[in-house]
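>>> quick one, fold the following:
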Amino acid sequence: MSTRPLGGSAVSLSPLGFGAATLGNLFREVTDEDARAAVDAAWDAGIRYFDTAPHYGLGLSERRLGAALGGRPRDSYTLSTKVGRLLEPVAGEGGTGRSDEGFAVPATYRRVWDFSADGVRRSLEASLERLGLDRIDIAYLHDPDECGDGGEQALREAYPALERLRAEGVIGAIGAGMNQVAPLVRYVRETDADVLLCAGRYSLLDQRAAAELLPEAVKRGRSVVVGGVFNSGLLADPQPGATYDYKAAPVDLLGRALRIKAVAERHGVPLRAAALAYPALHPAVASVLVGLRSAAEAVDAAAMAAVDVPEELWDELRAEGLLGEESQ
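All right, here's what the predicted structure looks like:
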């Protein structure tokens, strides 16, 4: 699998990336064996970009990913993690329950928002310890828009701290990752971030990133990593009960997904392949992240990413009003 340069940095990414929130037991438990097998299968398929965060399973994702990658040449893959949530131990009975925020792990730690400069360094040091690796290639500010002050401290303190670490050569590239487009556009316009991670907002069902974020990234020489291309499940398998943005999919969106699926199948393309191929068409997009929790899912994702999707499929989707003209 080829690699693509990231903005103006020396960091490069494989066009298909491994989103490791799943290794933190997102929604349901994954065994250590299945987590390791997923990473091994992804590696065998040519995937060389791996993304994690302290938030994912209260550090479990970082520990599992670091263990799986630890024996491989460090220069042969790209690793990103995130800052903004510190993990603090929970003492006594408080640590015997289950974690919130969708991860099936014991609540032995609590997440504490911290976008201070000191918090950035403490977060990265803790991540390196959990990963058991010598460096992190990309550091993202994680969901600063969800912090109590609307992300102002992240821009004022955390981002400059990342710039200093990049200048010192501690990190190869820096950026921000969010589920909303407007704050990401602000980072493109007001900072020297190398990369923006946009989750769920550039897919076959949601092209909000196409209006400003992607054109601004191209204009300013920045890169975008797109996550959530299946919109949490609806574009992987549209059927009653499927989820969209981690909630039950509305009836109208389910119907839209089924129409897109029908068009794709008329061109001999599985819906999953079309969902992976679509965001990768934009010149701003350096990599598409997919959450993988098993070897079978990794093999399937690589196979879907290799499908040749004809231009006529996109033309038909636009003609039927299923893709906006701004998404071209």
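
>>> use CA for all of it now, contacts and neighbours both
Noted.

>>> can you count the residues close to Ala167?
12 (other CA atoms under 10 Å).

>>> to clarify, my last question referred to Leu197.
Using other CA under 10 Å, Leu197 has 24 other residues around it.

>>> can I take it that it is in a strand?
Yes: membership of Leu197 in a strand is supported by DSSP: H, G, I helix; E, B strand; the rest coil.

>>> report the secondary structure state of the closest residue to it other than its chain neighbours.
Leaving aside its chain neighbours, Leu197 sits nearest to Gly177 (4.2 Å; criterion: CA to CA, 6 or more residues apart in numbering). Of the three states, Gly177 takes strand according to three-state DSSP.

>>> just give the number of residues close to Gly177.
Neighbours of Gly177 (other CA under 10 Å): 26.

>>> next: Ala182.
Ala182 has 14 neighbouring residues, counting by other CA under 10 Å.

>>> Gly46 too?
For Gly46, using other CA under 10 Å, the count is 16.

>>> name the nearest residue to it, sequence neighbours excluded.
For Gly46, ignoring the flanking residues on the chain, the nearest one in space by CA to CA, 6+ apart is Met1 at 5.0 Å.

>>> next up, for comparison:
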Amino acid sequence: MHWTSRALGATGLSITPLMVGGAPLGSMPSNFGYDVSVEDGVATAVAALTGPIRGIDTSCAYSRGESERRIGLAIAEVGGLPDDYLLATKVTRDLDSGDFSGEQMRRAITGSLRRLGVDKVPLLYLHDPENTTFAAATAPGGPVEVLRELKDTGVAQAIGVAGGDTATITEYVETGHFDVLLTHNRWTLVNRTADRLIDSATERGMGVVNAAVFGGGILATGTNATSRYGYREAPEELLGVIRRVEALCQEARVPLSTAAVQFSARDPRIASTVVGVSRPSRIAESVASVELDIPPGFFDEVDGIVAGLPAGLGPQ
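As a prediction, the model looks like this:
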């Protein structure tokens, strides 16, 4: 793959094949199984801002804003957000009260900008709208209207919708109000649930970003290290499929994590793939994963393995 930037849909933004995922660098042990110190998180964000990957993805919800705060410290350390860099964050519900109103979105973006140390962001997502109803989110003065207003006033150059449940996110894509789709855990080596959703977004000219290609970790570390997919215990049939993919990787001498990244990065519909990192060395490792040559026919064999997986075993 050529390591060049490409257009993010019709947003006017450019993005490299990978984005750095900011969730782990903020320290989310309940999701990822390990802690990340402030020093390591900021150092990782500095490496992200100064390396070949020209985009970072975070959220006001990641470690209750700590991910944004550490990225903000890194932005200050490098002298400001680079002109060619795509900073993406997300606004969502109040994690204590569950409030998912338009006013909550205003409070959330105010906090995000303060923590990041910027007055605007290239890309702003509505995060996890599964936590409200579509009717409430699209009502006058609701979250969707507020995000459109933030775009109109220049606080965000582009707006997107980011979430998991594909049926819910499809409703938002079909409104035509959003520029970018971010899907997670649903377009991976072993889960193809988001296929139609990605097609729908692409047909509308939206940019598509794919996240959590490691399924929360198992497609990076393997089944010997964890039995969880998508932050929950995986059914035995899904684990069996992952073990078969692991065996194929071993036979082809392809690291499982490399296969997981390239499965997404090779898809022409996907502008960028988000790879979570928690230490500076992972930046170069992630780039190497995209550039490694994989034997012809490898992904066809993966497809054959996954085709036997009953529907509904992974997150939908």
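
>>> for the corresponding residue of structure 2 for the residue nearest to Leu197 of structure 1, which residues are in contact?
Gly177 of structure 1 maps onto Ala162 in structure 2, with residues paired by TM-score structural alignment. Counting by CA atoms under 8 Å, 6 or more residues apart in numbering, Ala162 of structure 2 makes contact with Lys90, Tyr125, Leu126, His127, Asp128, Pro129, Ile169, Leu181, Leu182, Thr183.

>>> so how far is Ile53 of structure 2 from Ala162 of structure 2?
Taking CA to CA, to the nearest Å as the measure, Ala162 of structure 2 falls 21 Å from Ile53 of structure 2.

>>> same thing with Glu291 of structure 2?
Applying CA to CA, one obtains 13 Å for the distance of Glu291 of structure 2 from Ile53 of structure 2.

>>> quick one: which of those two has more around it?
Ile53 (24 against 14).

>>> what does that one correspond to in structure 1?
Aligned counterpart of Ile53 of structure 2 in structure 1: Ile47 (TM-score structural alignment).

>>> swap in Leu219 of structure 2?
Per TM-score structural alignment, Leu219 of structure 2 is aligned with Leu235.

>>> which SS class is its match?
Quick answer, by three-state DSSP: Leu235 of structure 1 is coil.

>>> residue contacts, it?
Going by CA under 8 Å, 6+ apart, Leu235 of structure 1 touches Leu204, Val229, Ala257, Leu271, Arg272, Ala275.

>>> and the last one, what's its match in structure 2?
Following TM-score structural alignment, the counterpart assigned to Ala275 of structure 1 within structure 2 is Ala260.

>>> for the host helix or strand of its match, the distance to its chain's centre please.
Per DSSP states H and E: Ala260 of structure 2 is located in helix 256-265. Computed by CA atoms, centre = their mean, to the nearest Å, the chain-centroid distance of helix 256-265 of structure 2 equals 14 Å.

>>> and stretch 255-264 of structure 1, by the same measure?
Chain-centre distance of stretch 255-264 of structure 1: 24 Å, with CA atoms, centre = their mean.

>>> mean per-residue distance, that stretch to structure 2?
Average distance, stretch 255-264 of structure 1 versus aligned residues of structure 2 after superposition (mean CA distance after the TM-score superposition for structure 1): 1.7 Å.

>>> before we move on, back to that, what comes into contact with the helix holding Ala260 of structure 2?
Contacts to helix 256-265 of structure 2, defined as CA under 8 Å, 6+ apart, come from residues 17-18, 187-189, 210, 213-214, 219-222, 245-246, 249, 270-273, 275, 289-290, 292, 299.

>>> find the residue at the geometric middle of structure 2.
Residue closest to the average C-alpha location in structure 2 (CA atoms, centre = their mean): Ala211, at 3.1 Å.

>>> okay then, goodbye and thanks.
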